[in-house]
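A.B. asks: This is a predicted model, with the sequence first.
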Amino acid sequence: MMFRKKKKVNLVKEFLEKGRSVSIKDREEALNYLVAFVAMIRPRLSEFESANKKFAETLQFLHRHDSVVSNLRVAIMAQLINSNLVPLLTESGITVSRGAGRELYARLKHKLLPPAQDPSDFLYLLNRIFFKHNDYEWVEKIGQEKWIHLFELLGLHFSENNPVIMKQVIVSLQILSARVAQLGWENEITFNTPAQWQPPNNPFAVQQYLVYQIKEQVIRHNQSHEAVQALAKRLNAVLSECFQLVQHIRNETADKGTSLSQTFILFQIEQKLNRMILLLDIADADEKINLARFAKLFITVVRNENRKNSIREFLSQTTSYLAYQIAEHKGKKGSKYITSSPLEYWQMIGSAMWGGLIICFVAIFKNLLGLLQMAPFWHGFVYSVNYSMGFVAIEETRSTLATKQPAFTASAVASSLDARKSDEPPNLYNLAVTVSKVSRSQIASFIGNLIIVFPVTYLLVWLYDWATGHPLVQGEKAVQLLRDQHPWQSLSLLYACNTGFFLFLSGIIAGYVQNKINYGRIDKRLTEHPVLRLSLPANRLQKIATYINEHGGSLAGNIALGFFLGMAGIVGKIFGIPFDIRHITISAANTSIGAYGVGWEHINYRYLANVVAGVLGIGFLNFLVSFSLAFFVAVRSRGIRLKDYPGFLKILWKYFRSHPLDFIRPRKRRSAKEPTQTV
């Protein structure tokens, strides 16, 4: 008991009790005071939900004690005046101007061995204050509005009365301005800049000239506030033009495509422009500062310092727009798979019936190829070619394969929530209607595929038996075909999930290749190719270029899917692991082939019913996995957070209860009172 540990008193409360004041000259003491203040706000790891409550209690504490507010203001100014702010203002939260590969390498290197920090650097102090790796979580949870309230309470302001701070702000503004100008002259930007923004009106060049003039006014001549404010107003207008140009280039990527390099450059320009606007707000000789931007910078910097070496964060930020374009290409195609009227519904069934017919021949050829004596790899290769030709034939005949839809319709559904396309909040009722349309369209395509695949495949194997005098498969092989589709006597449902992933991946490949074709202007390069121009007639070359431009992505996706499905089982055999695929239409065809080989007189009909149920389960998992993955990518690439729409599931359930048949087939008539249903 004699050595009881003395309870540590928080430095903020200790200063309050003793009536002490923080000295602006004692930087270390001021830093300890800020560390102690943040410790008062910081919730425990298990109490992140109570972050807002704790913050509110701290604000009440500040309202009751003016001396604490004064000490905080002095402690913050002591750090700002005595620290190097340039790295904070020009680098924190901003990707350095280097390639995506080099940035990724740098983060990986610093993740293993963090770089040394200069104690005079303000970021070093920030890391001392927000030293826990998850501090950014509760800082973000508190929200921008409450941080604004705290900064208003502290009364922070910047003016010419703070020459040290002002000089660093101007230097930072110059650095960012030069970097924006440099990035603005990159080929990926200049080639896509319209005539109205070409030199001498290029906003990326003009802004650098205006920043130089502001520097001359503030630092060297120190002329009237009106002159600086007039320049700041002109610079604000030019920065707005820079944002317009960035958005213009992004908007054109829907038709022209984009690249990781262009995406990375636009991402960097936008980051730097946002920071320049904040610095201009400080440097415009006006003591007022936009606290909303300041609070946003504060939250961003804390997150960046906690996550500065996060590879996942970097990839998520820089590839979001590239993923967005891939999802957009898929979304445009996905709209054709969504039926609205009874006529479209029956057209979908008819289209799916043609697709099912093609799959019947694919399944027959696959089993014939299995009779060939060759090495496992070549078996997988010929299976892959067979599948690819079938999928390409379905694409060229504009027929439908049910499992190809989810990867595309998911992007179309996510587009309904896309805040980038409208300033208005999404209509959740219309989204529920869209989900019902996707559901019935998917059911229509499954029906169309299966009502053809089951009987026509059976007819084809009967014709084969009649023509050759022996069944395509018989005995144990026929039994094995049925067993492979059984829901619990095989791993068919697990393999169906593998197929769902491959369906999703082939959709990504299709979108990516189509994006590259558009961005690389492949059609124009083909028509202007020196050898092709001499060896082919101009009209034929133009047709080839147009075909590749319109169908190149689909061809790549179909061929990729064919090889994924064809090689999967062979890979499993080579490595001795349970790895294979199950595709609903191919499984349905194999069920018919197996049933004919076994013979109706030897079939247990309950067993056959279980096999058919397994085929339907395979189809459901094909759809569920493919749709879920594609929807996740489409939502993430658009920056949509599903938690922002907590009422959607309730609206969807209410719609399902009132119109359950809409999820199976379209209504023939709609009431005039019913809200307009749009996709």
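C.D. replies: Looks like it came in fine. Everything numeric here is computed off the predicted structure, so don't read it as measured data. Numbers count the residues shown, from 1 in each chain.

A.B. asks: rest of the way, CA atoms for contacts and neighbours
C.D. replies: OK.

A.B. asks: Burial check on the nearest residue to Val139 once chain neighbours are set aside, number of neighbours?
C.D. replies: In this structure, Val139 finds its nearest non-sequential neighbour in Ile299, 6.5 Å apart by CA to CA, 6 or more residues apart in numbering. Ile299: 20 surrounding residues under other CA atoms under 10 Å.

A.B. asks: Next up, the contacts around Ile299.
C.D. replies: Counting by CA atoms under 8 Å, 6 or more residues apart in numbering, Ile299 touches Tyr136, Val139, Glu140, Gln144.

A.B. asks: in which helix or strand would I find it?
C.D. replies: helix 291-307 (DSSP states H and E).

A.B. asks: ok, and what's touching the helix or strand just after that helix?
C.D. replies: Per DSSP H and E, the first helix or strand lying C-terminal to helix 291-307 is helix 311-318. Outside of helix 311-318, the residues within contact range by CA under 8 Å, 6+ apart are Leu104, Arg107, Leu108, Leu260, Thr263, Phe264, Phe267, Arg307.

A.B. asks: ranges for the helices of the stretch 501-650 of the chain?
C.D. replies: Here the stretch 501-650 of the chain has its helices, by DSSP state H, counting those that start in this stretch, at 522-527, 530-535, 538-575, 584-598, 605-637, 648-658.

A.B. asks: Comparison target, given below:
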Amino acid sequence: MAPTPGTSARDQLTFLLQQAEPRAARPERHLWLIALVQWLRAGPQPVLDGGPAPALQPGLPAAVWRLQAVLDALDADPGRRRAVAAVLQRFVLDNDATSLLADFGFTSRPAFWSEFAERLRTKIMPATPDTGDLASLFGLLFNSADDADWLMALPDAQLARVVALFTTPAVPVEADDVAGAAPPVDDIAAHWRAEIAEAITFSVSHVRSAAFSPLLRRRMRATGDVVQDVVTPFRQLASAWEATQRHLHPGERTAGAADEVTPLTQELTYFRALLDACMQAVRTVPEHLEDNGVSVSIVFDAWQLERRIARIEILLDCLVGRENGREHLRMLADFARIVQGRRSIVALVARNTSLLSRKIAERHAETGEHYITHTGREYAGMLWAAAGGGAVMGLTTWFKIGIIGLHMPSMLTGLWVGLNYAATFVLIALLHWTIATKQPAMTAPAMADKLADLSDRRAAQAFVDEVAALTRSQAAGVFGNVALVFPAALALGLAAQWLFGAPLLDAAHARAELASLSLLGPTPLFAVFTGVLLFASSVVAGWTENAFVLHRLDSALRWNPRIRAVLGAERAARWAIWWRANISSMAGNISLGFLFGLVPELLAGFGLGLQVRHVTLSTGLMGAATATLGWGVLHESAFWWAVPGVIANGLLNVVTSFYLAFRLALRARGIGLQDRRLLRTALRSRLRRNLLSFVWPPRAAAAQTGDAP
């Protein structure tokens, strides 16, 4: 069917047009049309009759030039033109257009995971041209990223010539060898208008059923105080469309031109007004989710319902619009974009999790403010809180060594190590102390929250102030953790050695721990991996808090009869308030502990030897090894290679988790490249003028102006 690549454009085109056979089997006709569109998209520059194709407007896509060559060749051969027109008209008559017009781009079951599975199936399973479904055929015809561009670039004169091929009566259509006889249709355009009208009917039915689903109906807001205002436009859509249809059928119109147009115009105006009211109601769903928690499934359902309403508008334009051919072209270009969009699973996830990402970022922005210090008093408080966290982590280090020393199965070891970490992190949070490397994933969204308006230099400067404050806070947190975790682990090891008469960690294992922390080994890679886990725990924290709010669990804790019967009304109220304030912290700490314990063991089962390298835990291991090896270890190179390894741990833990969280926050807030360049410029300027502000808190007066001395 396809022409030989090495032949000239004229020979290829001649070969293609000669293959058009109206009486061929259905898959053969479809294969011919696929080959023709492929030639338009990627064929050679056409040269006809020894000269170039007729000149078109400069800058048009090459496919437009090739289509011009096809049309000119058909005009020069009336017999071949009739055959091609017959194939094209059979394509319209023999295939179901409703699935393309009404359902293309939508999942059959309106749910996020159904669409996810459908896209995965589309990427894996091949399609067949032996089908009467225009939606399936469209994906085979227009499967290039450039198709929408060249379709929209078709000149009006060329578009009219293409429409004539589809609508001008050609040769009689005989029985199809496979699908049976096609009904005789004198007016192809009338048949197509009936298909569009039927597609609108189906779309209206989809819109009504989706809008009446409990998940969406409860989240749509009315313009007034009456809930009935929300659902009334959806309820009236079907009857309004039926009234409009009565004026679309020529047989039911009255004789006078005025009598024909005025009722149709009135009904269309009312129907479009209902569509607009439905669209406004659907667009209130994200506003409800912003206030009451985000569900990816609800976001997807609302997005799909909004697109179905927009599809009805497009079909109406194709049916009654003044520029009928151009409206069809816009619809086809939109379908071509849908083909590309439906091939991307990443695009589906990104689009439907963007609101969830924003809500996670906002939850963290509220929490992250507590981790950023601006004054000397706050800086000292951070040092103190981090020192307390470091002291507890010294004990955690020895618990971890003891668990590993039990030589349990790997997954059981990971479970107990994760429980050890989780209990430690929760205890530190309850004592209002801190672990430094947990801060960046929380503070990055708080910083991005400053980027809501970058219309002037002052907003960029405020952001740079936050960067400097974060850097100072991180320095204080790391210094406080490291300053106490090493002596705490050392003191506990020496105390246990004095009490039991032998070190808890033998010399061989102590040297192995020091060697594992060396900068010369895989420590930097493991530190980046740990930063990813830190970020992952922050996502779990934000997601958990969002789910807590979405399902109104604080209200359930306070008012559920069974809970009130057990706790009492006053205690239930206190628990509800406490969990609402601390659910994010608890979820983040517990998830981080188990991520640290279980993920390395799970990956080891797949042959990936990734390990956790957390700056505070690594420093604690150094203290434990020093307790076993004594002060003579200070003369060994292994110890001094472990020191820069620990420093690298701290830097990479912080930078990785902060970078990932900050990128999430930027995407959630839609910060563009131009604004990012503005921020980088402001940051470089501050580094040149006042490097000390990134290390030490400014004086109060300078802090108020945002420009430290």
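C.D. replies: Sure thing, it's come through. Just so we're clear, the structure is a prediction, and the values are computed from it rather than from any experiment.

A.B. asks: what's the TM between chain one and chain two?
C.D. replies: Remark: TM-score between the superposed chains equals 0.78 [TM-score structural alignment, normalised by the length of the first structure]; 645 aligned residues with a CA RMSD of 4.9 Å.

A.B. asks: Most neighbours out of the contacts of Ile299 of the first structure, which is it?
C.D. replies: Going by other CA under 10 Å, Val139 tops the contacts of Ile299 of the first structure with 23 neighbours.

A.B. asks: returning to what we had before: list buried residues within the contacts of helix 311-318 of the first structure.
C.D. replies: Neighbour counting by 16 or more other CA atoms under 10 Å classes Leu104, Arg107, Leu260, Thr263, Phe264, Phe267, Arg307 among those as buried.

A.B. asks: Can you tell me the centre-most residue of the second structure?
C.D. replies: With distances taken as CA atoms, centre = their mean, the residue of the second structure nearest its centroid is Ala350 (0.8 Å).

A.B. asks: which residues touch stretch 523-530 of the second structure?
C.D. replies: 516-517, 596, 610-614, 645, 648-650, 652-653, 656.

A.B. asks: which one of the residues you listed is nearest Gly623 of the second structure?
C.D. replies: Closest to Gly623 of the second structure out of these is Leu517 (12.2 Å), distances taken as CA to CA.

A.B. asks: what do we get in the first structure for the closest one?
C.D. replies: Taking TM-score structural alignment as the criterion, the aligned counterpart of Leu517 of the second structure in the first structure is Gln485.

A.B. asks: For Gln373 of the first structure, give its distance to Val382 of the first structure.
C.D. replies: The spacing between Gln373 of the first structure and Val382 of the first structure, counted by CA to CA, to the nearest Å, is 12 Å.

A.B. asks: show me the contacts for Leu16 of the first structure.
C.D. replies: Contacts for Leu16 of the first structure (CA under 8 Å, 6+ apart) come out as Ser67, Val68.

A.B. asks: Need the three-state assignment for it.
C.D. replies: Here Leu16 of the first structure takes the helix state, with states given by DSSP: H, G, I helix; E, B strand; the rest coil.

A.B. asks: That one and Gln207 of the first structure: what is the separation?
C.D. replies: 48 Å.

A.B. asks: before we move on, the earlier item: just the contacts of helix 311-318 of the first structure now: which is nearest Lys25 of the first structure?
C.D. replies: Of the contacts of helix 311-318 of the first structure, the one sitting nearest to Lys25 of the first structure (CA to CA) turns out to be Arg307, at 31.7 Å.

A.B. asks: Show me what Ala310 of the second structure aligns to in the first structure.
C.D. replies: In the first structure, Ala310 of the second structure lands on Asn274 (TM-score structural alignment).

A.B. asks: What is the burial count for that match?
C.D. replies: Asn274 of the first structure has 15 neighbours, counted by other CA under 10 Å.

A.B. asks: can you check Lys650 of the first structure too?
C.D. replies: Close neighbours of Lys650 of the first structure, defined as other CA under 10 Å, add up to 11.

A.B. asks: before we move on, the earlier item: which of the helices of the stretch 501-650 of the first structure is buried the deepest?
C.D. replies: Using mean count of other CA atoms under 10 Å, the stretch among the helices of the stretch 501-650 of the first structure with the largest mean neighbour count is helix 584-598, at a mean of 26.

A.B. asks: Report all helices and strands that the top helix by length along the first structure contacts.
C.D. replies: Secondary structure of the first structure per DSSP state H: the longest helix is helix 428-468. Identification of packing neighbours for helix 428-468 of the first structure by 3 or more CA pairs under 8 Å, 6 or more residues apart in numbering; DSSP states H and E yields helix 342-369, helix 406-415, helix 584-598, helix 648-658.
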